[in-house]
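**Student:** Sequence and predicted structure are below.
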Amino acid sequence: MERNSNFSPSSSQEGLDAKPLRSLTPMFPAPFGFNAYTQSATPPFVCVSPFAQFPGNPSFQPLAAGVLNSNGVTFAGVSDSNGPINATPISAAYRANVHSLDDEDEEEEEEEEEDEPVFTRKSSKSGRKIKRSHLGGSDGLDGTKIKRVKPVRKIFDKSLLLLPSSSNHPRETVEMVLSTFDALRRRLLQLDELEDINRRPDLRAGAIMMTNEFRANMGKRIGSIPGVEIGDIFYFRIEMCVVGLHAPSMAGIDYMTARFDHQEEPVAVCIVSSGGYENADDDVDVLVYSGQGGNNRYEEKHDQKLERGNLALEKSTYRKNEIRVVRSAKDPNCQTGKIYIYDGLYKIQDAWKEKSKSGFNVFKYKLLREPGQRDGIAVWKMTQKWIENPSLRGRVILPDLSSGIENIPVCLVNEVDHEKGPSHFTYVTKVRYSKPISSMKPSQGCRCLSVCLPGDRNCSCAQVNGGDLPYSSLGLIASRRNMIYECSDSCQCSYNCRNRVTQKGIRLHFEVFRTRNRGWGLRSWDPIRAGSFICEYTGEVIDESKVDLDDDDDDYLFQTACPGEKTLRWNYGAELAEEPSGTFSTDTYNPLPIMVSARNMGNVARFMNHSCSPNVFWQPVQHDHSDDGHPHIMFFAMKHIPPMTELTYDYGVSGKERGSGGVSRRAKRCLCGSPACRGSFG
C-alpha cells in the first residue's frame, strides 16, 4: 500500500547553509567508535568484508563490489538521480580495541540500557566511589584521551570455533557471530553473578570478540550489509557493531570519508534513532532525524555544530547516497530496555535548522524510505496494534484456538487458501504419561527463603544444576544442558523465584497460520529474545515399543533425535572466556527415553515445522516430583526472533539411531529452504 507523507518544514525553519562547511576539517570515525583526523590524501589500506564473492549463491547481489586500486577500495553501485557514484572509503580501517572519549560519544543520550546496573566500589584511600570497568585509559597519537580494552586472555581452543570466514553464506556468518556473542555474554553474566558483581557483559563480550577478530563485515560500506536483513532485531548496540551494521557503540551517526568524483567528503552510512533526541518517527516510511551534539549531560546545552556526523548527513543530503536506518522500540519484557530494528535503506530528502524545545538550534534531516523493500518497522507497529486489539487482525478463522485454556489467546489465521483449520485435536497444556519413567534423576527441593540466588552454595537446586542457576534474572536460559532442574512444589522459595520459568506457561501472543507448502505453522506477534522460553511440547507420552516409526500417519510424534549442528553448537562462545563450551556433539549425544505424540492432543508446539537452520531448540526440563521426575520438553529461542517470523526447530538428523534399540524414523524430504538445508530430516 502506498503511503504519502504530509510533512514539510515550516516557513520559520532555516535551510542549511552549506557554503562555510568547506572550510571545516572533518573528523572521520573508524569502526567501534575510534576517531582520527585525516592527515593525508592517501588513504590507508581498507579492511574489506570477506564476502566479496558468493559462489553457489546467485540470489545474493552485493550493493558495492570491492575493487582494489591506488586509492584503496572503490565502491560502485550507489546511485542517485544523476547516475552512479564512485566512492572510495578513506577511513574505514578497523581498530577493534579502541573506544573514543571525544564529546561525540559523551553527547549522545542514545546509549543502550543495561541488563544489570554498573558495579561501583569505594576507594580505600579517598572513600569516593569508583566506577569499575573492563576498559583502561591511555593517550592517542594526537593526544586525545582514549579508552583501550585490556588485553584479553588467549582463546581456550580457537580450533573449536567456526570462524566467520569459513562460511560461504553471509547470513550464516552473521548468525554465527551473533550466536557466539550472546553465548559469551551469557557466560560472562553468570560469572559476574557468582562473584556478586554487576558489570556490562555485553560490552565486555563485544570487546573480546573485536580483539579476537571474530566478527563480520569488517569494512565500512554504503548501502546494505551482507547477511543483515531488514526486520532483524538487536537487544544491544554492540551487536550491530560485531556484524558491521553500525560501527559506533554509542553514537547515533555512523559515517565514513569517501571519494566522489576526485573529491573527498564525509557521508553518512547508518543512523540509529533511539529516542535520545526529538525525532519524528511515527510514519513507517518517513523519519525526521535530529543531528547530534549540544545535549551533553556534563555541560551546558548549546547549539549543534555542523561537524562530524552532522556534516556527513549534510553531505549525504545532496549526494543522495543510501543510508541504513535503525529504529528502536521499547522492550516489552524489560522496563528500561530497548530493541533496535533494522528498517532498511533511506535517502535524505531535505535538511534544515530549527530551535528545539530546550531553545537551542538543532539540525533536522528528513529521510524517505527507498521503495521496493520488505517491511521493517511497519511489521512491528502492526503487531503492536494487534496485541492491543486482536480484532484488528484480518483473515481470522478462530480468535482463540485454545478455547481459553492458555493465558493468552492463540489466534488461527489463513491468508493462503480456503482451508478452515487443522485436523481435530484436544488442546491441552500438560503432558499425559502412560507409565512412569524412573531413569531421570528427580530434582530436590531447596530451602531458600523467598528466591534462589546465584552463588548460594546452600541452594540444592543450584547445585543439581552444576552450581549455576540455569536462568538469568530476566528468565533467559543461560546454556543448553542435558537436563535443567527448576524449583518444584517441594521447594520453599516463592513462585517468583527466577528458577521457575517454564512451569508458568506461555507468555507470548501466538498465531497458528497457514503456510504455502508445509501445512500449518506457528509464529508470534511479540519479538522474542534469544534464550526466551517459548512453549512446552505437550501430548501423550507413549511406549516406544508400540510405535511404528515407519508409519507416516503421525506427523506430530516428537522424539529426542540428535539435532543438527546449529542446535548442538548453541553453547559455543565460552571458549573466548577460556572455558570449555560444554557443547554437545553427534558422538556424545544421548537421546532421552521419551516420545510424545500430539496427534490427538497437544498445544501450539505441534504446529512448529522443521528447519535445518532453526530459530528454536528443545531442552529437557524437570520441575515436579509427582510423576517420578519425568522430563518436560521445553522450547527456547536460539536467536532474536522478530515478530511474524515462523518458529521452527530441528526435528533431527535422518537415519540416526536412537539409543541401544537402534530405532530410527523414515527420512522425509525437507522443504525448509535454508542455505544449509540437509535435504531430509528424520
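**Tutor:** Nice, thanks for sending it over.

**Student:** alpha carbons only for contacts and neighbour counts from here, please
**Tutor:** Will do.

**Student:** Can you give me the neighbour number for Glu175?
**Tutor:** The number of residues packed near Glu175 is 18, by other Cα atoms under 10 Å.

**Student:** what's the helix or strand for it?
**Tutor:** Glu175 belongs to helix 170-194 when elements are defined using DSSP states H and E.

**Student:** Name the residues of that helix that are buried.
**Tutor:** 170, 172-194 (16 or more other Cα atoms under 10 Å).

**Student:** another one to put next to it:
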Amino acid sequence: MGTFIDLNLYPDSPVRDTADVTTALTLTIPKLEPKEEPIDDVPHPLHDNSTNPSPNFSIITQFDQSEPAGQPAVSENDVYSEFNRISEMFRTAFSDKTEKQDCEKNQDSAIDLNSLAIVPVPEENHNSAVVADPSRRRNQPRSSELVRVTNLAIEDERYFRDVVRKTRMIYDSLRVFVSMEDEKRRNNTNSFDRLPRVRGDLRSASVMKDRGLWLNRDKRIVGAIPGVYIGDIFFFRMEICVVGMHGVPQAGIDYLTSSRSSNGDPIATSIVVSGGYEDDQDSGDVIIYTGHGGQDKYNRQADHQRLEGGNLAMERSMSYGIEVRVVRGFRYEGSPSGKVYVYDGLYKVVDSWLEAGKSGFGVIKFKLVRMENQPEMGSSVLKYAASLRNGQLQVRPGGYVSMDMSMRKEHVPVFLFNDIDDNVEPMFYEYLPSSVFPPFVYQFGARGGGGGGCDCVSGCVDNCFCAKRNGGEFAYDQNGLLVRGKPLIFECGPHCSCPPNCRNRVSQNGVKNRFEVFRSRETGWGVRSLDLIQAGSFICEYTGVILTREQAQLFSMNGDNLIYPNRFVERWAEWGDLSQIFSDYVRASYPSVPPLDFAMDVSRMRNVACYLSHSLCPNVLVQLVLYDHSNYAFPHLMLFAMENIPPMRELSLDYGEADEWTGKLSICN
C-alpha cells in the first residue's frame, strides 16, 4: 500500500494531572450522574442495531475489481498481511527493549499497562477478527487501535481518494434510490392513509453499515483521513459517519472511550462545530468549543457539565498533544438537508477551563487552534464564493478578463479569470452552447425519436411513452438528479407534450451553475464553480462541431483540435452501481449503443467543458443523451457531477487513453 503508520503517535510530553481539574469541578458543580457515552448506531427505527460492518480494508479489495488504470493493485492477502504487520508494530511500539524481547515468547507481556501512552487493549484472536465472517462480528465495538497515517505516496493518495469517492457514490445513489422508492410507495397508498416518509439519508447509512461498507471502522485514525480532503462537503451528518470522519451520528465529540484504553484515558479524535451550544465562539482558526452535556430536549443549557466522557477526552487530547479533526456544520440554501458539513482540517486543543455560561450553569470550554501549513478552510471558501455570487465584496478581486465569455448564450454568465499571466486564449473561440450535428443525423427517423413523443400535459408520469423508452424508469429524480448511469438516456423531445420543466428534461435546459474558466499553474486552463454542486447534478454539455470519421481524418491533418468521444472512460457505469447492496444487481445495458465513430472539432467553436482537466480520479462523468434526434450513433455528451463539488474546486474528467498517433490525451487545452 505504501502506507506508513507513525508509531510515535504520542510524544513524551508532560501530562496534566486530571485530579486537580476534577476536584475543582466537583467543588463548584453539584454531583451529577455520568452522561452516557454516545451510542454508536444509526438513530432510525429501520436500522438493525445488531449489525456491524466489515473492516474497510476488505472494502478496498471489493473496489479493486473496477480500479481505474494507473492505480496500484491490492490483493486480499496483501491487505491482510499489511494490516496484521501494522497492528503488531503498533502493539509493540511503546514497549522497552526488554519487553520487546519478551514479546517473542509472550505477546501479551509486550504491553505496559502502567505506561502513559495510549495503547490498544489486547484482544483474543485480534488478527483473525479481520477475516472473520461478518455475521460473527455483530455488536462488536469499534476498534480501539489508534493510528496516524503519514507519508502516503501519490499512488496511495489516488487509491484512497478513489475508495472514498466510490463509497460516497454508493451512499448518494442509494439515498436517491431509497427516496424514489418511498415516493412510489406513498403514491400507491390511499390518500386517507398516508405512510410516514422514510429518511433516505438514514436508511442508506443503515443499509451500508449492514453491508460492511462504512470506512475506517477497523481502526481509529488520529489526524487526517486518507482520501478525505480539506474542503470536502457533506449534506448529511450520516455521510460523515459512513466515510469515517466522525464516528457518532449525534454527539459533537467522537472519542476512544476510557473502557477501550489500557490506561483508562479517553482520547478525542474529531468534533463537529454546528452552533448547538450557545457558548460556542468560532472565529475560524480559533474555536472556543463548549463541552457536551447539560442540555434539555430543546438544546438549552439546563444543568452543569462535568469532566467526563467526551469532555474528558478533549482534555486528555490536549495533554497528549493529539490533533483533532474539525467538521463545521451550518445552514445552506439549496442543500437537500438544509445544512452542509465541511471538513476544515486539524486543530490542537491548547486550553480548557470551567466558567459560568450564558444560562448561568457551569460549562467546560476548550480552546482549539488550527494547525499551520494546511489548505484554506472549506467553510471560508464557501463564504467567499457566496460573496462573489451575491456581489457582496466591496472590491472584486483582480484577474477577471471577462464577466461572461459565453456572450449571454448560457442562462448564467461564464467568467474568465487569469491572475497569473496575460493569456486570454479562451476569448478567441466562439462560444458554442450545444453541439452542431451534420444535417443527415436529423433525417434518421422522426425528431424526438420513435416517430413521436409523450402525451403528458403537466409532466411525464410512470409508464408514459418516454418512460418506456428508458426501460420503464426515468433517469432523473424529481430534483433533476441522475439516479443511475445508463448507456443512453432518452429525454423528452420537441414532439412531446410535456412542459420545459418536465422531470425528463434536464440536460437540454442548459447550464444552471455559475462557472469560471481560470488559469492554473498546474493544469493550464481549468474550470471551477462558484456554486456548490450536488452529486448527480447536471453540469453542462461537452460541445463541438460533430465530424464523421472521414471528415475527422481530413481535419486532423490540418492540426485542428479534435475530441474523440469513444475515448472517454465509461464512468457512467459507476454512478448508481449498487452491486454491493443488492445481490441481483445488473449493470444497465439498455439500450445497446454502437461505438461512437465520430469526432468533435473544437478548434474554432467550443464551450466551458473544453477546459476541464484530466484526472484518473475525476469528479465529473460523461452521460450520453438523446432528445432532439433519434440517431443512436450521434448522442449528446452530457456531463454530471460524480460527487459533491465544493465552490472553487477544479472540475475534472477522465479523458481515457492517449492518442494512438501522438501519444497525447485528447484534451483541447
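**Tutor:** The structure has been received and is ready for your questions. Small disclaimer: the values here were computed from a predicted structure and weren't measured.

**Student:** Structural similarity score between the chains, please.
**Tutor:** The TM-score (TM-score structural alignment, normalised by the length of the second structure) is 0.71; 551 aligned residues with a Cα RMSD of 4.4 Å.

**Student:** Against which helices or strands is the helix holding Glu175 of the first structure packed?
**Tutor:** On a contact count with 3 or more Cα pairs under 8 Å, 6 or more residues apart in numbering; DSSP states H and E, helix 170-194 of the first structure meets helix 201-211, helix 237-242.

**Student:** Point out the most buried one among these.
**Tutor:** helix 237-242 (a mean of 25; mean count of other Cα atoms under 10 Å).

**Student:** which strands and helices sit next to the next helix or strand after that helix?
**Tutor:** The helix or strand immediately downstream of helix 237-242 of the first structure is strand 253-260, counting by DSSP H and E. Contacts defined by 3+ Cα pairs under 8 Å, 6+ apart place strand 253-260 of the first structure against strand 27-29, strand 83-87, strand 263-273, helix 308-319.

**Student:** Could you measure from the most centrally placed residue in the second structure over to Val369 of the second structure?
**Tutor:** The second structure has Arg168 as the residue nearest its centroid, 5.1 Å off, counting by Cα atoms, centre = their mean. Going from Arg168 of the second structure to Val369 of the second structure by Cα to Cα, to the nearest Å gives 29 Å.

**Student:** Repeat that for Lys209 of the second structure.
**Tutor:** From Lys209 of the second structure to Val369 of the second structure the distance is 33 Å (Cα to Cα).

**Student:** Quick check: chain neighbours aside, which residue is closest to the aligned partner of Ile170 of the second structure in the first structure?
**Tutor:** Aligned counterpart of Ile170 of the second structure in the first structure: Thr180 (TM-score structural alignment). Computed as Cα to Cα, 6 or more residues apart in numbering, the closest residue to Thr180 of the first structure that is not its neighbour in sequence is Gly573, at 4.7 Å.

**Student:** Doesn't Asn566 of the second structure lie inside a helix?
**Tutor:** Yes. Asn566 of the second structure: assigned to a helix according to DSSP: H, G, I helix; E, B strand; the rest coil.

**Student:** That one -> the first structure?
**Tutor:** With TM-score structural alignment as the criterion, Asn566 of the second structure matches Ala561.

**Student:** same thing with Val401 of the second structure?
**Tutor:** Per TM-score structural alignment, Val401 of the second structure is aligned with Ile397.

**Student:** quick one: secondary structure of that match?
**Tutor:** Going by three-state DSSP: Ile397 of the first structure is strand.
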